[in-house]
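Asks: sequence and predicted structure, then a few things I'm wondering about:
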Amino acid sequence: MKKLKIEIVSDIMCPWCIIGYKNLAAALDQLEGEIEAEISWKPFELNPNMPVEGQDLAEHLAQKYGLSEAQGIENRNRILDMGERAGFSFNFSGKRIMINSLDCHRLLTWAATEGKQTELKLAMFKAHFTDGVYLNQQEALLDVVASVGLDIERAKAILAGGEFFQQVRSEQHALQQMGITSVPTFIINEQYAITGGQPSDAFVQALKQISEQEA
């Protein structure tokens, strides 16, 4: 069986990141017995200058991407459809906000040392996109941490201090130096890149090709 190292550059504020991951997971299921993947997550802040209180999602999309209300609705419907196909439920009802995700990335970096990075990442995606949780509110964020069995007091200490701040910044800088400017980006064995929320068939084809080249 071929083993591949897959580093996923992503932000929990990015819907295409969870769509891409779910399709990657489906592809790996199809390739069970042929390819085994070691998955880790790398930090990317879509909105590094976002204030702590965040911003209304529709307002943010209009300002950042110039989307009209109609275009915003069309975009959300496309995401809902792609999410359903990938097996993930998006929910855009109620007031949705865009936040800066630095604290989330700090906790995810810590979670990697505890062997729970993917669990926490998926819990954050669900909290943000399905449950409408405001992850810029510490108690809500700590509830997500607790849901995957991580220590709350340790997480509080991380949020209160500067732990993992420099590591996140260093990883982001290294990724920028590699020319990565969008998410999701899937880095395979530190030398191949697959970008975007690709369908599972595209991942199957790409992973097979890479595994053959690495043989």
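Replies: Nice, I can see it.

Asks: contacts and neighbour counts: CA atoms only from here.
Replies: Fine.

Asks: counting by contacts, list what the helix or strand containing His60 packs against.
Replies: Element membership for His60 (DSSP states H and E) is helix 57-65. Applying 3 or more C-alpha pairs under 8 Å, 6 or more residues apart in numbering; DSSP states H and E, one finds that helix 57-65 contacts helix 69-86, strand 97-98.

Asks: buried residues in it, which are they?
Replies: Across helix 57-65, burial judged by 16 or more other C-alpha atoms under 10 Å covers Leu57, Ala58, Glu59, His60, Leu61.

Asks: presented hereafter is structure B, for comparison with structure A:
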Amino acid sequence: MAFSVLRIPFFLEPGYDESKPFIETNRERLIHKWGGKRGWEAQKQRHDLKGRGLEAGIPHFNLDRLAANTMASHRLIQHIGKTYGLAVSEAIYDLLNQYYFVDGHSLNDKPRLAKVVAARMQELMPTEAPTQTKLLDFLNGDEGREQIMHALHALNQLGIQSIPKFIIEGRTVVDGAARSDTFVEIFREIEARGVVQGTAIFNDVLGVSDEIVEKGSHLPPTSMAA
């Protein structure tokens, strides 16, 4: 089964100064958010992020990663998806997860972001990849900001105030903290019926063409054993 994933921008800290490469470490952010170390420790026990990361093959989350305004990285992911396709933007999204959550780099360090993403895109599409300079020019500009703001407004209209969330077939909302069997059950139901009922609800808001969505972000293997 092939399907498309649109990554909808969301700001954990919308008040962060966009002009600064980073504001604080994530450890500091979470201690502030949960009212001190005791509250933070209680929240860690409830979420069990470390344990769930181990289940997913992520041995380490960098608690001292540099937290920053994420407008630039949201704009970049959307730009890559619209320009080069959702399969490419998903590969870059995976890269940025490693870059931030594990390596601890800021998502608003624009020179570093441009360098790392340009190198990965050169591996993915050697003849079409944008240069580091071109990506940095984009990050230093304003293209895509309006669409990001429209998407944030749409999320507010839907009453979505926290992440992660998945909106499947434009109607079924699943909390991202749900276990994998929840998602498997939903996708097996779609597979069994053989047709998608509903449509993407954010592609128009984000300016992603129907053609890009229809090409998919996750495709079945091109060859299978007999």
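Replies: Okay, I see it. Remember, it's a predicted structure, so these values are computed and weren't measured experimentally.

Asks: where does the TM-score land?
Replies: Remark: TM-score between the superposed chains equals 0.74 [TM-score structural alignment, normalised by the length of structure 1]; 180 aligned residues with a C-alpha RMSD of 2.4 Å.

Asks: closest to Thr130 of structure 1 out of the helices and strands packed on helix 57-65 of structure 1?
Replies: helix 69-86 (10.7 Å; C-alpha to C-alpha).

Asks: next, the buried residues of the closest one.
Replies: Neighbour-count burial for helix 69-86 of structure 1 [16+ other C-alpha under 10 Å]: Gly72, Arg76, Ile79, Leu80, Met82, Gly83, Ala86.

Asks: what angle separates it from helix 57-65?
Replies: 100 degrees (axes from the mean of the first three to the mean of the last three C-alpha atoms, to 10 degrees).

Asks: and the contacts of helix 69-86 of structure 1?
Replies: Outside helix 69-86 of structure 1, the residues that touch it by C-alpha atoms under 8 Å, 6 or more residues apart in numbering are Pro15, Trp16, Ile19, Lys22, Asn23, Ala58, Leu61, Ala62, Ser89, Phe90, Asn91, Phe92.

Asks: what residues are up against the aligned residue in structure 1 for His60 of structure 2?
Replies: Matched by TM-score structural alignment, His60 of structure 2 corresponds to Phe90 in structure 1. Residues counted as contacts of Phe90 of structure 1 (C-alpha under 8 Å, 6+ apart) are Ile79, Leu80, Gly83, Glu84, Phe129, Thr130.

Asks: what do you get for Lys215 of structure 2?
Replies: Ser4, Gly85, Leu86.

Asks: now for the first one: what does it line up with in structure 1?
Replies: With the correspondence set by TM-score structural alignment, Ser4 of structure 2 lines up against Glu38 in structure 1.

Asks: any idea how far its match lies from Gln117 of structure 1?
Replies: 12 Å (C-alpha to C-alpha, to the nearest Å).

Asks: more crowded one of those two?
Replies: Taking neighbours as other C-alpha atoms under 10 Å, Glu38 of structure 1 and Gln117 compare with Gln117 leading, 20 against 11.

Asks: so who does that one touch?
Replies: By C-alpha under 8 Å, 6+ apart, the contact set of Gln117 of structure 1 is Ser40, Trp41, Leu108, Thr109, Trp110, Ala111.

Asks: next: Leu120 of structure 1.
Replies: Here Leu120 of structure 1 is in contact with Leu108, Ala111, Val144, Val145, Val148 (C-alpha under 8 Å, 6+ apart).

Asks: any idea what the last one aligns with in structure 2?
Replies: Following TM-score structural alignment, the counterpart assigned to Val148 of structure 1 within structure 2 is Arg120.

Asks: ok, now the second one?
Replies: Under the alignment defined by TM-score structural alignment, Ala111 of structure 1 is paired with Ile80 of structure 2.

Asks: which residue packs closest to its match, ignoring adjacent ones?
Replies: Residue nearest to Ile80 of structure 2 in three dimensions, not counting chain neighbours: Ser89, with 5.5 Å by C-alpha to C-alpha, 6 or more residues apart in numbering.

Asks: now do the helices in structure 2.
Replies: 26-33, 37-47, 49-55, 71-84, 86-97, 110-124, 132-139, 145-158, 180-193, 203-206, 210-215 (DSSP state H).

Asks: wait, which of the ones you listed is closest to Tyr16 of structure 2?
Replies: helix 71-84 (10.0 Å).

Asks: tell me what the closest one is packed against?
Replies: helix 86-97, helix 132-139, helix 145-158.

Asks: cutoff 7 Å now
Replies: Other helices and strands packing on helix 71-84 of structure 2, by 3 or more C-alpha pairs under 7 Å, 6 or more residues apart in numbering; DSSP states H and E, are helix 86-97.

Asks: one step back: measure the match of Ala111 of structure 1 to Glu146 of structure 2 for me?
Replies: On the measure of C-alpha to C-alpha, Ile80 of structure 2 and Glu146 of structure 2 end up 16 Å apart.
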